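> How does the following fold in three dimensions:
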Amino acid sequence: MVWYSRKFYGLNVHDNWFSIRPGILNKFLIHSFNHVREDKWHPFLIREANYTVELDLTKSKEKILDDFARTVKAQVRKSEEDGVICYFDNNIPKFVAFFNEFAKSKGLSPETNERIAFFGDSLRISYAELNGQILAAHTYVYDPEQKIVRQMHSASKRFDENFDRNKIGRANKYLHYRDMLAFKDEGIEVYDFGGYSPPNSKDVIDSLLQFKLDFGGVKKVSSNYFTLPYYIMRNLYIKFGSTKN
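Below you'll find the predicted structure:
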């Protein structure tokens, strides 16, 4: 189980991923249980549907690539020919600096070292690099017990006028592919691309959904569960503070 605790206006808030923490007391404290793949009623918990795209990593490596859309396969191969190098590096300040530059260009909220560090050993950060220059980066929540990874962030240099956008797009897709193979080698069975609709909305972002489906992903509905105190606090924050979960 992946879980972490944080302070929110002096209160202890607990976020759990992929499974529901046992124990009756945990149903009354300030807990969330995010992206739980089982769909069943749990007493004392409030459920919300979570729309996501998953890719099966139990397939052979050859089948994983073969299931990509034709254009994605071509871009992956071209990026490999370009000499793009993919690797993992959990240096949080390095990622935050890269992400915040991307976020500023796209109008997204910046990240902080503290928020990323909450995930502890469950955090994985990957990069695509060419000639010493980072082109794209991903973060994941990593759960070897549940054999699943879920992407949290994706950032790139595609808004930087000094870079070829086509090359950046290819590198980002190549990074997804290399991440899939690395996680498969570690025994991970499910690669979760993350949601394809805005937080707290059922509006589908068609381009984002198609991007994920082009890797051979399949639409899935998982569940987010909240204790009543968490649900009330979260909705107050969304209404009066921020629209970001």
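> can we go C-alpha only for contacts and neighbour counts from here?
Will do.
> residue ranges of the helices in the chain, please?
Using DSSP state H, the helices of the chain run over 61-66, 70-82, 92-106, 113-117, 165-185, 206-213, 228-240.
> quick one: the fifth one to helix 70-82, angle?
Angle of helix 165-185 versus helix 70-82, following axes from the mean of the first three to the mean of the last three CA atoms, to 10 degrees, is 90 degrees.
> From the chain's centroid, how far away is helix 165-185?
Taking the mean of its C-alpha atoms, helix 165-185 sits 14 Å from the chain's own mean (CA atoms, centre = their mean, to the nearest Å).
> Over to the last one?
How far helix 228-240 lies from its chain's middle: 23 Å, per CA atoms, centre = their mean.
> Contacts for it, please.
With contacts defined as CA atoms under 8 Å, 6 or more residues apart in numbering, helix 228-240 is touched by V13, F28, L29, I30, H31, S32, F44, L45, I46, T243, K244, N245.
> Make TSV out of the residues you listed and add distance to Q75 and neighbour count.
Output for the contacts of helix 228-240, formatted as TSV (distance: CA to CA, whole Å; neighbours: other CA atoms under 10 Å):
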residue	distance to Q75	neighbour count
V13	42	18
F28	49	15
L29	47	16
I30	45	21
H31	42	25
S32	38	28
F44	48	14
L45	44	20
I46	42	16
T243	35	13
K244	33	11
N245	33	9
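> And the residue nearest in space to the middle of the chain, how close does it get to V141?
Most central in the chain under CA atoms, centre = their mean is Q151, positioned 1.8 Å from the mean C-alpha point. Using CA to CA, to the nearest Å, we find Q151 at a distance of 6 Å from V141.
> do K61 as well
Distance of K61 to V141, given as CA to CA: 22 Å.
> The two - which one has more neighbours?
A direct count of neighbours by other CA atoms under 10 Å for K61 and V141 places V141 higher, at 22 against 14.
> I'd say that one and S126 touch.
No - V141 lies out of contact with S126 (CA atoms under 8 Å); the separation is 11.8 Å.
> Y191 contacts K59, doesn't it?
No - the pair Y191 / K59 is not scored as a contact, 11.5 Å apart, by CA under 8 Å.
> more neighbours, these two?
Just comparing Y191 and K59: by other CA under 10 Å the higher neighbour count belongs to Y191, 24 against 13.
> One more sequence to fold, the one below, so I can look at both together:
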Amino acid sequence: MLETERKAYFFKIKEIWFSDYPFDVKGYDGVIFRECKNNVDVPGFRKEEFTTLVIDLTQELDQIFMDMTASYRKAIRRAEKNGIVVKKSTNYDVFYEINQRFRKQKKLSSYEGGVDVDYMEKYGTLFTSEIDGETVSGSLNLEDEKNIRGLLGASLRFEADKDKMRSIADSNKLMTWEEIKYAKEKGITEYDMGGYYTGTEKDEEKEKINYFKQGFGGKVVTHYIYQKDYSVAYKMAKSTHKIIQKMKYGKQHA
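Now for the predicted structure:
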């Protein structure tokens, strides 16, 4: 279980990852439990399903690699051959800037729910990829003893020419593979890719993300999110923020 804290304006929020069940906390305006695997009804908590794609890390590493599509295995080998460098990194400020630019180019809200450089340093496990010494992409993960979960991913692919875009695409696949190897070496048993779209409405962007994740193998599973608001003011502020986001960015990015 991983416990994190973040601030939404002057509200203090507790976020708990990978807990078996939700429970009450004290001293916060609200609490959110993410990636709960058990479906329970707890008085006072709102529950919603969250679909994601999980890779079983108890398998042999060779089997995990072979479960990827042939094109992904080829891309990983090509990235290694071309000297793309992927490493566990502490360059949080560099990744934060890449992520802000990436979100702007995709016309997404810059609001990250309190995921700033300080949050990354305190809670995150960051991997970055470099081409010719330039950091071109990164992936921020959260982990505990048994789970690792993708939280943010961003790259400079919208700023690259065609050849560099291909190299960045290869680097992203190599980066995921290095994360898997890192997690398995630590004894972590599940690699959670951070969501999988199963909505009934057509959403090309989310379906592209699904396609990327599918290439690594794994299994689509349902986890649960539990939320409870302890402050009336916080509850009202959340409702207002949701309305503003929907008006500004549309239904897709609310």
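> what's the TM-score for these two chains?
Once superposed, the chains reach a TM-score of 0.86 (TM-score structural alignment, normalised by the length of structure 1), with 241 aligned residues with a CA RMSD of 2.9 Å.
> who are the neighbours in contact with the residue nearest to the centre of structure 1?
Q151 of structure 1 makes contacts with H138, T139, Y140, V141, D192, F193, G194, as judged by CA under 8 Å, 6+ apart.
> so what's it closest to, chain neighbours aside?
Using CA to CA, 6 or more residues apart in numbering and skipping the chain neighbours, the partner closest in space to Q151 of structure 1 is Y140 (4.3 Å).
> So the equivalent of that neighbour over in structure 2 versus R149 of structure 2, what's the distance?
Under the alignment (TM-score structural alignment), Y140 of structure 1 maps onto N141 of structure 2. From N141 of structure 2 across to R149 of structure 2, the span is 5 Å (CA to CA).
> Same question for N210 of structure 2.
Using CA to CA, we find N210 of structure 2 at a distance of 16 Å from R149 of structure 2.
> Could you check which of these two has the larger neighbour count?
Comparing N210 of structure 2 with R149 by neighbour count (other CA under 10 Å), the higher total belongs to R149, at 21 against 18.
> Next one: that one from E205 of structure 2, what distance?
Distance from R149 of structure 2 to E205 of structure 2, counting by CA to CA: 21 Å.
> can you check D144 of structure 2 too?
Per CA to CA, D144 of structure 2 is found 30 Å from E205 of structure 2.
> now S71 of structure 2
21 Å.
> Tell me how many other residues crowd the residue nearest to Q151 of structure 1.
Residues near Y140 of structure 1, counting by other CA under 10 Å, number 23.
> OK, contacts around it?
If you count contacts by CA under 8 Å, 6+ apart, Y140 of structure 1 has them with S122, L123, R124, I125, V149, R150, Q151, M152, H153.
> F28 of structure 1 too?
Going by CA under 8 Å, 6+ apart, F28 of structure 1 touches F44, T227, L228, P229.
> and if you look at Y249 of structure 2?
Taking CA under 8 Å, 6+ apart, we find Y249 of structure 2 in contact with K107, L108, S109.
> Swap in 7 Å and give it another go.
Residues near Y249 of structure 2 by CA atoms under 7 Å, 6 or more residues apart in numbering: none.
> Quick check: the gap between it and Y191 of structure 2.
To Y191 of structure 2, Y249 of structure 2 is 31 Å away according to CA to CA.
> do I98 of structure 2 as well
For I98 of structure 2, the distance to Y191 of structure 2 equals 24 Å [CA to CA].
> Any idea how many residues pack against K239 of structure 1?
10.
> now swap in the one 3 residues further on and tell me
When counting by other CA under 10 Å, one arrives at 11 neighbours for S242 of structure 1.
> and if you look at A49 of structure 1?
Residues near A49 of structure 1, counting by other CA under 10 Å: 15.
> That one touches S222, doesn't it?
Yes - using CA atoms under 7 Å, A49 of structure 1 is in contact with S222, at 6.1 Å.
> What residues does G107 of structure 1 make contact with?
Taking CA under 7 Å, 6+ apart as the definition, G107 of structure 1 has no contacts.
> Without its sequence neighbours, what residue ends up closest to D132 of structure 2?
Distances taken as CA to CA, 6+ apart place I84 nearest to D132 of structure 2, at 7.5 Å, with adjacent residues excluded.
> list the contacts for whichever residue in structure 1 pairs up with that neighbour?
Matched by TM-score structural alignment, I84 of structure 2 corresponds to V84 in structure 1. Contacts for V84 of structure 1 (CA under 7 Å, 6+ apart) come out as A128, E129, L130, A171.
> likewise L151 of structure 2?
Counting by CA under 7 Å, 6+ apart, L151 of structure 2 makes contact with L140, N141, L142, G194.
> Pull the number of nearby residues for the closest residue to I85 of structure 1 other than its chain neighbours.
Leaving aside its sequence neighbours, I85 of structure 1 sits nearest to E129 (CA to CA, 6+ apart; 5.2 Å). Per other CA under 10 Å, the neighbour tally for E129 of structure 1 reads 20.
> do the same with G216 of structure 1
Around G216 of structure 1 there are 20 residues (other CA under 10 Å).
> do you know how far it is from V84 of structure 1?
Remark: distance between G216 of structure 1 and V84 of structure 1 (CA to CA) = 22 Å.
> residues contacting E121 of structure 2?
For E121 of structure 2, the contacting residues are Y92, by CA under 7 Å, 6+ apart.
> now the helices of structure 1 in TSV, with distance to R158 of structure 1?
Listed next are the helices of structure 1 as TSV, based on distance: least, CA to CA, whole Å:
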stretch	distance to R158 of structure 1
helix 61-66	24
helix 70-82	15
helix 92-106	8
helix 113-117	23
helix 165-185	5
helix 206-213	15
helix 228-240	30
